[in-house]
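**Q** Structural data only, the sequence is not supplied:
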């Protein structure tokens, strides 16, 4: 008997002997399915020529198949890496990513975010620091009924709403490495005021020196803004000191690369005259010479995990529990660090 009309998800579920939810998981490449079930459902889909109706499913969900990414971050590479992680998580699904920059200093930021969430009818949203550090953003997401995950340099929320890194602890390790080599005059290029990441990294820097009994003059701290230009100005200020530092920890790789540039303008050799450590392990760290010793920040993995947390209900119960909330950064040893010259 010839079938009338287009095949439906109910037809696929009935012929495959599974639930509609299982068919939905197959369509969206859920990792929760075993290979045999997936193969059986895919065979029925192919046999029937079933094509999912995205618009109808979105109406049923009362949400679009969209994940949002909200940021106000001067580090373009960081934002791109987060996007890479999210896109990896939603590959082969019906979900798409929409990116929305905001101005955290604007008096209308919360209203702008509310309008964005309500207009786009997002399935979920990932909020990057420093916007994620604003508690009112989390409250807003709850009010409009939008799933959310907040990214930070320390835990900002409950596990299902957080992906965090151990910035303070790993910076302690990085500075201890310099101390173990014999450095005592160690400069800091701090991140921008208002960023929790900058605060956590400075905290780790100061903690390592305090534990080693090393005094930290205020003159050895220069403020940056996570940009090359701000790092250049900060490095110039530190290298104009007399005596100048024998090592500098820069709170991200852009500013660390700028520090290398500032040193070379003075005819200094890295690492013989100056050791440099950065943070992020972005491409610039391994592409410049000498390549930078830096902290590898697992930002792509954090973005991927955040997206999977947002899709936990869609993929099925228990998936969120499997995704970590804390990611450990690690120190990557390259050629920009050595023992200080003997005086």
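**A** Looks like it came in fine. Only a predicted model underlies this, so the values are computations on that prediction, with no experimental measurement involved.
**Q** C-alpha from now on. contacts and neighbour counts both.
**A** Fine.
**Q** so who does residue 210 touch?
**A** Residues touching residue 210, when contacts are defined by Cα atoms under 8 Å, 6 or more residues apart in numbering, are absent altogether.
**Q** Please identify the helix or strand for it.
**A** For residue 210, the element it lies in under DSSP states H and E is helix 196-211.
**Q** Flag every buried residue along that helix.
**A** Across helix 196-211, burial judged by 16 or more other Cα atoms under 10 Å covers 196-209.
**Q** From those, pick the one nearest residue 224.
**A** Of all those, the one sitting nearest residue 224 is residue 198; the distance, using Cα to Cα, is 9.5 Å.
**Q** what's near enough to touch the closest one?
**A** Contacts for residue 198 were tallied using Cα under 8 Å, 6+ apart; they are 190-192, 251.
**Q** In TSV, list the residues you listed along with distance to residue 235 and neighbour count.
**A** Written out in TSV, the entries for the contacts of residue 198 read as follows (distance: Cα to Cα, whole Å; neighbours: other Cα atoms under 10 Å):
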residue	distance to residue 235	neighbour count
190	11	25
191	13	26
192	15	18
251	12	32
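**Q** next up, a second structure to put side by side with the first:
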């Protein structure tokens, strides 16, 4: 060693023994989890601690083994996404948001589609969680609204985030999409355009979002002295096909609605098709409002007025929360606060106009 090198040699590695994550943790005076967080470039570590650990890693020549690291913590570096949503764009946007948060973190995404109506739903869900040894799981509607799923996660000790229209859990386990506000925004827009005969196509009753969007819509109309006629309410299934069939039914009503609010964009696109089939035009004869603002909303003709829900942002927030749960330990306090709740917003395009005289 050169005379001017003041750095003392690291002791205690034992001859030619290959250095381990335990050695790094011991020399740094932190837990293995904190060392792993530095290796994975986690933002949840103080800069002073990060620099010290990186210096020790370089000095002793430690090379991390991802597989061994996973075994050390008795879990995989995996985050699950569980869904039974019939809208493929919702699932894609949720995945993109989660991947935004996970990029560079060392975590990977595992996707698990399911069907709550299947008799083996709960058993299949438990097997998925236990087999993958997930660090955490994001639950989307309507799986997120099932308390039996929460019970299983508590029993196996898996962290989770539930995405729902209303608070269904403790704040640290929930992201609320506030769908009722979106329903009110749709009603407000149509009422301000002078529409009084309005049709509504709901989503499936097993989804809380269906009830919240309908409830907000009815409340706003009532506040403005308007009423949604029960004969103009039809149940859909969040699919293009049900939007087409339900839209055709509403257009047969006498008098015909001058506006239709469909509880998601897929159904609203089906309504636009039904209007053309009936020889009518949108918005001159019938205005249409959707919900979600997915890609289809700006791809159809006319472009769809809709309520935007920040699905990709919600996915990012959910994954960030889970990574925070997994990364937090006795050595450090997570540097980020819990993500705020989201709010829907109306996006006005060409599918709505003044009520025809």
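**A** Looks like it came in fine. No experiment lies behind these values; they were computed from the predicted model shown.
**Q** The helix holding residue 210 of the first structure vs the second structure, mean deviation?
**A** Its aligned residues in the second structure lie a mean 1.0 Å from helix 196-211 of the first structure after superposition (mean Cα distance after the TM-score superposition for the first structure).
**Q** now that helix: how far from the chain's centre is it?
**A** When distances are taken as Cα atoms, centre = their mean, to the nearest Å, helix 196-211 of the first structure is centred 20 Å away from the chain's centroid.
**Q** same check, this time on stretch 246-263 of the second structure
**A** Averaging C-alpha coordinates over stretch 246-263 of the second structure and over its chain gives two centres that are 31 Å apart (Cα atoms, centre = their mean).
**Q** what span of the first structure lines up against that stretch?
**A** On the first structure, the counterpart of stretch 246-263 of the second structure by TM-score structural alignment is residues 234-251.
**Q** list the buried ones in stretch 279-293 of the second structure?
**A** Buried residues in stretch 279-293 of the second structure, counted by 16+ other Cα under 10 Å: 282-283, 285-293.
**Q** sorry, back to before: take the buried residues of helix 196-211 of the first structure and write them to a markdown table, including distance to residue 221 of the first structure.
**A** Below are the buried residues of helix 196-211 of the first structure laid out as a markdown table (distance: Cα to Cα, whole Å):
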| residue | distance to residue 221 of the first structure |
| --- | --- |
| 196 | 17 |
| 197 | 16 |
| 198 | 12 |
| 199 | 13 |
| 200 | 15 |
| 201 | 12 |
| 202 | 9 |
| 203 | 12 |
| 204 | 13 |
| 205 | 10 |
| 206 | 10 |
| 207 | 14 |
| 208 | 15 |
| 209 | 13 |
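**Q** can you map out the strands along the stretch 1-150 of the first structure?
**A** With DSSP state E, counting those that start in this stretch applied, the stretch 1-150 of the first structure shows strands at 66-71, 96-101, 124-127, 147-152, listed in chain order.
**Q** In the second structure, what stretch matches the first one?
**A** Yep, that's strand 66-71 of the first structure we're talking about. Equivalent residues of strand 66-71 of the first structure are located at 78-83 in the second structure, counting by TM-score structural alignment.
**Q** again, but for the last one
**A** Equivalent residues of strand 147-152 of the first structure are located at 159-164 in the second structure, counting by TM-score structural alignment.
**Q** Superpose on the first structure and give me the mean offset of that stretch.
**A** Average distance between stretch 159-164 of the second structure and its aligned residues in the first structure, after superposition and using mean Cα distance after the TM-score superposition for the first structure, equals 1.0 Å.
**Q** Which positions in that stretch come out as buried?
**A** Within stretch 159-164 of the second structure, the residues that count as buried by 16+ other Cα under 10 Å are 159-164.
**Q** still on that earlier bit, of the buried residues of helix 196-211 of the first structure, which pair is most distant in space?
**A** When the buried residues of helix 196-211 of the first structure are compared pair by pair using Cα to Cα, the farthest-apart members prove to be 196 and 209, with a separation of 20.2 Å.
**Q** can you pull out the helices in the stretch 151-300 of the first structure?
**A** Secondary structure of the stretch 151-300 of the first structure by DSSP state H, counting those that start in this stretch: the helices cover 167-180, 196-211, 228-239, 253-265, 283-287, 299-310.
**Q** how near is the closest residue to residue 169 of the second structure other than its chain neighbours to residue 152 of the second structure?
**A** Of all residues not flanking residue 169 of the second structure in the chain, residue 162 sits nearest, at 7.8 Å (Cα to Cα, 6 or more residues apart in numbering). Distance from residue 162 of the second structure to residue 152 of the second structure, counting by Cα to Cα, to the nearest Å: 13 Å.
**Q** for residue 163 of the second structure, same thing?
**A** In this structure, residue 163 of the second structure and residue 152 of the second structure are 17 Å apart, going by Cα to Cα.
**Q** again with residue 81 of the second structure
**A** With distances defined as Cα to Cα, the gap from residue 81 of the second structure to residue 152 of the second structure amounts to 15 Å.
**Q** Looking at the two, which one has more neighbours?
**A** Neighbours per residue (other Cα atoms under 10 Å) separate residue 81 of the second structure from residue 152, with residue 81 holding more: 22 against 16.
**Q** The more buried one contacts residue 108, correct?
**A** No. Applying Cα atoms under 8 Å as the test, residue 81 of the second structure and residue 108 come out as separate, 10.8 Å apart.
**Q** sorry, back to before: redo the buried residues of stretch 159-164 of the second structure as TSV? Include distance to residue 116 of the second structure.
**A** Formatted as TSV, the entries for those read as follows, by distance: Cα to Cα, whole Å:
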residue	distance to residue 116 of the second structure
159	21
160	18
161	18
162	16
163	16
164	16
